[in-house]
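**Student:** Predicted model and sequence follow; I will ask about them next.
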Amino acid sequence: MTVLAEILAGLGLLFVGLRIMATHLQQATGRKVRRLLRGATRSPLAGLACGTLAGLATQSSNAVAVVCGNLVRGGVFATRDAIPVVAGGNVGTAGLVFIAAIDFRLVVLYLVAAVGFTFHLRLDRRSAWREWMGVGLGLALALLGLDFIKHGPADIDVEALAGTLSAGITPLLAFGLGFLASAVTQSSSTPTILVVALIQARLLGLHDAFFLVLGANLGSGFAVLISSSGLAGTGRQLCYVHVLVKVAGCLLVGAAFAVLGAAGADPFALLAGAGGGTPTASVSVLFLLLQVAGALPVALLRGTAEAIAMRLSPPTVEDDAARPRFIDAQARQDPATALDLAERETLRLLHQLPLLLPDLDGAEAGDAQVRLGTWRGGASVALAVDHFLADLIAHGMPRESLRIALHHQSLLETVRTLQDTLHDFTEVIEGFEDVPPLGFNLSEALRAIVLSLADAAGAEAADLDIIITLAGDRSELLNRIRRQLAASALGSDVDTRQLLFATSLFERAVWLVRRIAVALRTPDNEAKREASVAADTDLKRVEADAHRA
């Protein structure tokens, strides 16, 4: 029981350490990694090299695939460009297996001590140090877990268990055990590390280890498909690429061993020689061979890999909505052009706003999945534009351009808030089995106002003035409706509470529409801005007169 507890504790420390290390490393180098991956699209080999570095740093091919998936959905590069990077991420994970094959116990102890002293001295008060200290802590825990795993089997009766294993493990069973272990741990490197520990304890031979590692490699690919079952479209395409890397690696290495055996050579002797006669090093070399053998053909034949992935997971409505149409990293060299592109992207988001609301007056209210995909895609585009503006500001620009960029950031934040408000309002309206008359009227009125905003976006100032008037203050009317609803049901009816919530969301959405119209109405030069403020004051006076009437 002590041996089992030590191995399980080691696995737990390994999982926690890798998670902590990946999280803090992403915080410390997130933007740098993204820039590195964006520059990796020049050639398949460049992408493979960048992916290998990213996989080596994070020790997680899944993390590399997730970052690439977000960049693909954000339109930074296409699935075709991301394929070599994802393939290289698998190669980078071999670093952990090589570390497990060497004796690093003394290094682990000193690393744990160093991390502990840095926290004791409160060096984490500086944000830059805090993230790297987190990386050190994660690495220390992961290495400590590896040490537990390696030394756990030391107390096992070697001769008895070795006899049982040699008599009971067939190549097919070993392959199945490796497949199952990787499916449970969601990793091919973790079962391989366990194999290294068993070999070090002289409980396993190189022949059985070969089939265990082969099964673990293949099983991790299908484990990714299971864990990503909720994804669709481009978000799932890179998961299929991950599977292709694993399948290709297993087929090529397995075929090579079969051909060598048929030719009269001893492939296991060759593998032992590649590891310098050390079985643990031979397993590490085998794991690396599997990753390289799978990554190279997939990266070099990325067009074929993309076609297979797109056939298995075609793009969805959300993917199309989540892809920016105008902003481009190269446009940052010219701030004026970059700001125009950001404005066009924001106007496109405004034109999509009516798609977030159901058309209750039509024959069909519309597809709820399309609305959900449009909302998620619009949120991704808004975030991409926000990052684009932040990078633009960080690179420096003239004072007037800076003022426009800050103004546009404020407008974009309002648009993002309106997107979420319309989505919440739609969910409330769709929550009714039969939409009550008040809910119907609120939905149609809001849809008319949003349609007017979408039509007026980018149009003449007079059209925006109409929107500003149309979206005037309705707080008195809405408060009267709330009081009537509260008095009619005393807050006990579910539909009444939903209507009250819908009323609040309606009021918020109208206020946001007016704020966006005012922001769009604001000219880009200070002289015209004063006239705009005066016009806005006149409109408020007209609205006040209307309310008094």
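**Tutor:** Thanks, I have it.
**Student:** going forward, measure contacts between C-alpha atoms and count neighbours the same way
**Tutor:** Noted.
**Student:** now the strands for the protein?
**Tutor:** For the chain, no strands are identified by DSSP state E.
**Student:** Longest helix in it, please.
**Tutor:** In terms of residue count, the longest helix belonging to the chain (DSSP state H) is helix 2-38.
**Student:** how distant is that helix from the center of its chain?
**Tutor:** Distance of helix 2-38 from the chain centroid (Cα atoms, centre = their mean, to the nearest Å) equals 16 Å.
**Student:** Pull out the buried positions in it.
**Tutor:** 3, 6-11, 13-26, 28, 33-34, 36-38 (16 or more other Cα atoms under 10 Å).
**Student:** tell me the contacts of the closest residue to Thr278 other than its chain neighbours?
**Tutor:** Leaving aside its sequence neighbours, Thr278 sits nearest to Ala272 (Cα to Cα, 6 or more residues apart in numbering; 6.9 Å). Applying Cα atoms under 8 Å, 6 or more residues apart in numbering, we find Ala272 in contact with 206, 278-279, 282.
**Student:** Same question for Asp266.
**Tutor:** Contacts for Asp266 (Cα under 8 Å, 6+ apart) come out as Leu260.
**Student:** do Leu260 as well
**Tutor:** 266-267.
**Student:** got another, please set it beside the one above:
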Amino acid sequence: MYELGYALAGLGLFLAGLLQLAHQLQSLTGPHVRALLARLAGGPVSAAGSGLLLGALTQSTSAAAFVCIGLLNSGALRFSGALIVSAWASVGTSLLVFLASVDVLLLGLFAIGITGVAQLLNLNRVAAGQRFIGLVFAIGALLTGLGLIKSGGALLQQSTWTVEFFVFAGEHALIAFLLGLMVTLIVQSSATVSILAVTLNMAGVLPLSEAVLLVCGASIGSGLSVVMVTSHLEGVPRQLALWQGLVKLTGVAIVLPLIWIAGGVEKLEALLGLEEWPVPTRVALLYLVLQVAGALGAGAVQTRLVALLERLAPEPAASSRFAPRHIDYTDAARDLETALELAGREQRRLMRELPSVLDPLRLHELEGVETLPDAERRAAALGLNARIGEFIEDALRETSPGDRLPAVFALRSRNDALRSLQEALHDYVAALTPASASVLATSMTESLHLILSVLVEHVCDDQPEEELLRDLTADRSALMENIRSGLMTMAPESAPAKEQGDAQSLLLATGIFERVVWLVRQVAFAGR
């Protein structure tokens, strides 16, 4: 039972240390590092370097993929740059695999001892000390766990059932391959499974041929894990996740045939002059070669793979329509004048879409015209509005506004009012849809459409309509109150349920109508 206890304790410490290390490193992938990654990802070589850095920090393909998706969604990365960063992040995860190929138990014990001394010195009283202790303890637990797994593995060599299990797995290459794939789907990390393969090989439990197949299966499983976890995504984020899976598949598709052509991994290593190297180092090297081959191979046929991704995960119409076209985090935010101009253009493009929010209520006027589902349109439009706001804030951080500060505040004020206006318009559509056929509903909707059209002309088309816009957005509280009183009279409690429901929808819509008119005035004259 001691060998089992060593192995389980080591596995528990290793996994706990790995999770704690990932948690501690999250602070290193905060806004500053994200901005650094975005700036480094300007060209292919620098983007690959950013991917290596990201993989080394996260030590998880899945975590790296989600960081890339977040950077892509925030506009910090272009799609082409995100593909390169994501592909080379897998290479960065090989750091821990190489670390596992050396004797690390003593290093782990020293690291845990250092955290104890740091606690005695009360370093945990300051934030920096807490981060230091947490990081060193996570590293210590991880390395100690690896050492215990090796110690337990050496004892497991004497276990009959362990030997029989790996002999059975080695009888068929497919079994070892699938074992690596399935275990990776469970632990969500090919590096973790590869580390275990290296560790068990050092303990003499896992032969080299089985370790190689286990690592290849783990690589495929890692890509499949990202694809499965992101199954709820669509459009470009989904394409990036599928790309990660294709990168892993490409690496295995390149390396495995080479091993087969050479007549086995031992013969291939002999051809390369690696037979004198320690076996664990050779397994770790295989993991690295798989990741590099995947990144280079996928990059070589990137255009064709992107075309495939676009067919597998097409961009939704709403996302495409409201994708940013002017704002660019990597360059424009560093020059305030340029940033203000581009943010203003993006705002005006979003404002031109305001009248179309009412399309679901104006189908009689849009016969034959395809309209976007209201929920999808709302999410996409508000997402673009949020991106504009983040871009303005980023420009403020990157520059010194000086005498341009009032212009920045005016742009930000209009963006906030524009967001509220969009939300109110979508609330209006949702409230009025059940009673959209009524004369009052049609009248209010057409009035709003006219007001929004005049707003677009006033702000976006250089056709000043200030006087007309002020008249159209004047206070209508008395008129709307009379309408509400009439609705309550027309639909008493004795009226049929449908009439009462329509009246309730109209009552709610009249209140939102007043708010929309007021918000139009705020957007039109923001900053004045």
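**Tutor:** The structure has been received and is ready for your questions. Small disclaimer: the values here were computed from a predicted structure and weren't measured.
**Student:** Got a TM-score for the two of them?
**Tutor:** For this chain pair, the superposition-based TM-score is 0.81 by TM-score structural alignment, normalised by the length of the second structure; 508 aligned residues with a Cα RMSD of 3.9 Å.
**Student:** From the contact counts, what lies against the longest helix of the first structure?
**Tutor:** helix 44-58, helix 61-73, helix 127-151 (3 or more Cα pairs under 8 Å, 6 or more residues apart in numbering; DSSP states H and E).
**Student:** Next, the buried residues of the longest one.
**Tutor:** I take that to be helix 127-151 of the first structure. Across helix 127-151 of the first structure, burial judged by 16+ other Cα under 10 Å covers 130-151.
**Student:** for stretch 286-300 of the second structure, same thing?
**Tutor:** So for stretch 286-300 of the second structure, counting by 16+ other Cα under 10 Å, buried means 286-299.
**Student:** Can you lay out those residues as CSV showing distance to Asp331 of the second structure?
**Tutor:** Formatted as CSV, these follow (distance: Cα to Cα, whole Å):
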residue, distance to Asp331 of the second structure
Leu286, 39
Tyr287, 36
Leu288, 33
Val289, 34
Leu290, 34
Gln291, 31
Val292, 30
Ala293, 32
Gly294, 30
Ala295, 26
Leu296, 27
Gly297, 30
Ala298, 28
Gly299, 25
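**Student:** What number of residues are in the vicinity of the closest residue to Gly140 of the second structure other than its chain neighbours?
**Tutor:** With sequence-adjacent residues excluded and distances taken as Cα to Cα, 6+ apart, Gly140 of the second structure is closest to Gly108, at 4.1 Å. When neighbours are counted by other Cα atoms under 10 Å, Gly108 of the second structure registers 23.
**Student:** Pretty sure Gly108 of the second structure sits against Val136.
**Tutor:** No: Gly108 of the second structure is beyond contact range of Val136, at 9.3 Å (criterion: Cα atoms under 8 Å).
**Student:** Compute the number of surrounding residues for Ala544 of the first structure.
**Tutor:** Count around Ala544 of the first structure with other Cα under 10 Å applied: 13.
**Student:** Who are the contact partners of it?
**Tutor:** Neighbouring residues of Ala544 of the first structure by Cα under 8 Å, 6+ apart: there are none.
**Student:** Quick one: map Leu137 of the first structure onto the second structure.
**Tutor:** Aligning on TM-score structural alignment places Leu137 of the first structure opposite Gly134 in the second structure.
**Student:** mind listing what that match touches?
**Tutor:** By Cα under 8 Å, 6+ apart, the contact set of Gly134 of the second structure is 20, 24.
**Student:** hmm, 7 Å instead?
**Tutor:** By Cα atoms under 7 Å, 6 or more residues apart in numbering, the residues touching Gly134 of the second structure are Gln24.
**Student:** same question, Pro279 of the first structure
**Tutor:** Residues in contact with Pro279 of the first structure, defined by Cα under 7 Å, 6+ apart, are 199, 206, 272.
**Student:** Next, work out how far apart it and Ile99 of the first structure are.
**Tutor:** 14 Å (Cα to Cα, to the nearest Å).
**Student:** How about Val66 of the first structure?
**Tutor:** Counting by Cα to Cα, the separation of Val66 of the first structure from Ile99 of the first structure is 25 Å.
**Student:** One more: Gly47 of the first structure?
**Tutor:** 24 Å.
**Student:** Just the contacts of Ala272 of the first structure: which are in helices?
**Tutor:** Of the contacts of Ala272 of the first structure, the ones assigned to helices by DSSP H are 206, 279, 282.
**Student:** Pretty sure the last one sits against Ala274.
**Tutor:** Yes: using Cα atoms under 7 Å, Ser282 of the first structure makes contact with Ala274 at a distance of 6.3 Å.
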